[in-house]
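# Pasting the sequence and the predicted model now:
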Amino acid sequence: MRRRGMQQQQILLLRLLLVFVLLWALASPIISHTPTMTSSLPPTAAVSSLSEWRSARATYYAAADPRDAVGGACGYGDLVKAGYGMATVGLSESLFQRGQVCGACFELRCVEDLRWCIPGTSIILTATNFCAPNYGFPADGGGHCNPPNQHFVLPIEAFEKIAIWKAGNMPVQYRRIKCRKEGGIRFTIDGSSIFISVLISNVAGAGDIVAVKVKGSRTGWLPMGRNWGQNWHINADLKNQPLSFEVTATNGLTVTSYNVAPKDWNFGQTFEGKQFES
C-alpha cells in the first residue's frame, strides 16, 4: 500500500511538471526559424517601382553638348552608342551620392508653373552625370546644384518633353522607379597588363549597383573595387581565361553571368550578360 501511494505521488508530480511546461511554452514568445536577410545598404537601396513623389528643380543644357560624348561623371562613354540616348540626367551633389546612384532611373514631371508645363506629361531618365556645386553663388541664387538642393540637369531634348524651354529653372517632382532596359547587362573591359577596369552599363531593375565580383577559369570569385561611377577595377591576371561576373544591385538582388567573355577576350571589348527583372 505504501509503495502504491508513492507511485501515485510520482505520477501526480509528473503531471504537474507537464502542465507547468505547457503553460511556460504558451506564455513564451513565438520563435521563428525562418532565415532573415540583413543588409548594410543605404536607405536609398530600397527602390520600389513607384516610390513617392518629391520636390526638386530642373534646368537643361544645349543640344550637342560635349558631355554627351564622354558620358559624364558616370563614364558611360557616348550615351547614344551606349543605348541611353537623350533620356539622361545629371544630378546635384545631394542626389549623386559620389557616383553610387549612376544608372538609377527617375521619373520627372513639371509642376506648379502652368505657363510653361506641358500638362499630363512625365519623362523617365537614367542618371549618367554630376552637376557640380558652384559655391560662388548661394544655393537660392545661382548655385542650382549646391547642397542641399535637389536639382536635375537634362538635355534640352528631354526637358522639352515636360516643359517649354523658356521656363529655365523649373519646379518639378521626381521619384525613383525601376529601370527597364533592352538586352542584358553590358560589361566593357579595359585596362592593361594585370589591371582590369570594367564599365557596367544597361542595368535594369534598381539600375545602380553596389558590388561586383569577377571570376576567371583559373580563379575563384574576386571582389572588384569601385573606381568611379560604374567603373569597377581589380589588379589580377585574368588574360586567356573566360570571365564570369556577379553583380549586386542596391536592392540586394544579385545576377550572375557565367563565361560572359570568352577565353580570347581583349581590352576595349563589350560583352552582354544576364539581366535583372525590370
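Cool, got the structure. Numbering: from 1, shown residues only.
# Please count neighbours and contacts with C-alpha atoms only from this point.
Fine.
# which residues touch the spatially most central residue of the chain?
Among the residues of the chain, residue 208 comes closest to the average C-alpha position under Cα atoms, centre = their mean, at 2.4 Å. With contacts defined as Cα atoms under 8 Å, 6 or more residues apart in numbering, the neighbours of residue 208 are 100, 101, 102, 103, 104, 230, 249, 250.
# Below is an additional structure, to be compared with the one above:
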Amino acid sequence: MAKFLMLCTTFAACLALAAADWSQGTATFYGGNDGSGTMGGACGYDNLYNAGYGVLNAALSQTLFNDGASCGQCYTITCDTSNSLWCKQGNTVTVSATNLCPPNYALPNGGWCGPGRPHFDMSQPAFEHIGVAQAGIVPILYQRVQCSRTGGVRFSFAGNNYFLLVNIQNLGGSGSVGAAWVKGDNTGWIQMSRNWGANWQALAGLCGQGLSFAVTSTGGQYIQFLNVIPYWWQFGMAFPTNQNFYY
C-alpha cells in the first residue's frame, strides 16, 4: 500500500510538472489565408521560406519578443478548450517567432499585445490548426520547445564597406542566437552585437575577405562555422551551411 501511495504521489507530481510547462496566453492571426502577409518583420528574416521558417510562424507580443532575443524560437500552441467554443479540440501547432506584435496604445492597456500580455499573432494557416478563424481571438496554452530545422544555419548579409550586418537564420535547437563572432581571412575573431531582431553587427571592414562565424545558441551550444563565406561575397547575398544546433 505504501509503495502504491508513493507511486501515485510521484505520478501526480509528474502530472503537475507537465501541466506547469504550459502557460496561458491568447492568439489572433494576420497575413491572409496563405500567410504571405507575414513575410519580413521585426526579426529581419525577409522571405520566410528562404530563411527556413515557412508559413507556420507568429509575431510575439512585446513581453515574449524580448527586444528580438526571441527571434527564431519555437512554441507549441494549443487552444484552451476550457475557455472557448472556437477551439479545434486536441490540435496543436508549432510556430517560429519571426515578428513583433507591438502594443496598440489607442486601445486600453496597449491591446492584446500590450505590456505584460503573452500573445501570439499567428499566421492564419497556423491559427487555423487550433482554432476557427471566425473567432478572431482564442485563449491558448503554450510552451517553448526545441526547433527542428531542415538544413544548416544561414547567414544573410547587409551593411556597407565599414559595417557588417548579418541576419543569422534557420537555427535548430533553442532556435535563437545568444552570441556571435566573425573572423576574416586577415583578422582574428571579432565579437558581434545584436543590432535589431536577428541581425548581428560588426564594426569592421571585411569586404574581399573569406569569412568564418562562431555562434552560441541561447541553449548554450557553441559552433564554429569555419570558412563558410567565400571572399567574393557581396551585400545582399545569403549563404547556407551544413551545420546546425540541437540545443
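Good, I have the coordinates. As the structure is a prediction and not an experimental result, all values here were calculated from the model.
# Quickly note the distance from the equivalent of the residue nearest to the centre of the first structure over in the second structure to residue 11 of the second structure.
Residue correspondence to the second structure (TM-score structural alignment): residue 208 of the first structure is matched to residue 176. Distance of residue 176 of the second structure to residue 11 of the second structure, given as Cα to Cα, to the nearest Å: 33 Å.
# any idea what residue 178 of the first structure aligns with in the second structure?
With the correspondence set by TM-score structural alignment, residue 178 of the first structure lines up against residue 146 in the second structure.
# which residue packs closest to that match, ignoring adjacent ones?
Taking Cα to Cα, 6 or more residues apart in numbering, and ignoring the residues beside it in sequence, residue 146 of the second structure has residue 173 as its nearest neighbour in space, at 4.9 Å.
# Can you give me every residue that contacts the one you found?
The contact partners of residue 173 of the second structure, by Cα under 8 Å, 6+ apart, come to 146, 147, 148, 219, 245, 246, 247.
# Tell me, of the residues you listed, which are also contacts in the first structure.
Retained in the first structure (both residues aligned by TM-score structural alignment, their matches' Cα atoms under 8 Å) from these: 146, 147, 148, 245, 246, 247.
# Nearest to residue 52 of the second structure among the residues you listed?
Ranking these by separation from residue 52 of the second structure, with Cα to Cα as the measure, puts residue 148 on top at 10.4 Å.
# Please give the element, helix or strand, for the aligned residue in the second structure for residue 263 of the first structure.
Taking TM-score structural alignment as the criterion, the aligned counterpart of residue 263 of the first structure in the second structure is residue 231. With elements delineated by DSSP states H and E, residue 231 of the second structure resides in a region that no helix or strand encompasses.
# how close does residue 231 of the second structure get to residue 164 of the second structure?
Taking Cα to Cα, one finds residue 231 of the second structure at 14 Å from residue 164 of the second structure.
# same deal with residue 89 of the second structure?
Plainly put, residue 89 of the second structure is 47 Å away from residue 164 of the second structure if you go by Cα to Cα.
# For those two, indicate the residue with more neighbours.
Using other Cα atoms under 10 Å, the more surrounded residue of residue 89 of the second structure and residue 164 is residue 164, with 21 against 15.
# That one reaches residue 201, doesn't it?
Yes: contact status for residue 164 of the second structure versus residue 201: in contact at 5.5 Å, counting by Cα atoms under 8 Å.
# Just tell me the aligned range of the strand ranked longest in the second structure in the first structure.
Assignment by DSSP state E gives strand 92-101 as the longest strand of the second structure. Counterpart in the first structure of strand 92-101 of the second structure, with TM-score structural alignment as the criterion, is residues 122-131.
# ok so, going back, can you tell me which residues contact the match of residue 178 of the first structure?
The neighbourhood of residue 146 of the second structure, defined by Cα under 8 Å, 6+ apart, consists of 73, 74, 172, 173, 174, 175, 246, 247.
# so of those, which ones are in strands?
The members of the contacts of residue 146 of the second structure that map onto strands under DSSP E are residue 74.
# by contact count, what packs against the helix ranked longest in the second structure?
Of all segments of type helix in the second structure, defined using DSSP state H, the longest is helix 2-20. Here helix 2-20 of the second structure touches no other helix or strand, going by 3 or more Cα pairs under 8 Å, 6 or more residues apart in numbering; DSSP states H and E.
# after that helix comes which helix or strand?
Where DSSP H and E defines the elements, the next helix or strand beyond helix 2-20 of the second structure is strand 23-30.
# Output the residue interval of the first structure matched by that next one.
Taken onto the first structure by TM-score structural alignment, strand 23-30 of the second structure occupies residues 54-61 there.
# what's the mean distance for that stretch versus the second structure?
With mean Cα distance after the TM-score superposition for the first structure, stretch 54-61 of the first structure departs from the second structure by a mean of 0.6 Å once superposed.
# Count residues in the vicinity of the closest residue to residue 175 of the second structure other than its chain neighbours, would you?
In this structure, residue 175 of the second structure finds its nearest non-sequential neighbour in residue 73, 4.5 Å apart by Cα to Cα, 6+ apart. Neighbours of residue 73 of the second structure under the rule other Cα under 10 Å: 24.
# Kindly report the same for residue 83 of the first structure.
Counted with other Cα under 10 Å, residues neighbouring residue 83 of the first structure total 14.
# and what of the one 5 residues further on?
For residue 88 of the first structure, the number of neighbouring residues by other Cα under 10 Å comes to 25.
# what does the one 3 residues further on give?
By other Cα under 10 Å, 26 other residues sit near residue 91 of the first structure.
# corresponding residue for it in the second structure?
Aligned by TM-score structural alignment, residue 91 of the first structure pairs with residue 60 of the second structure.
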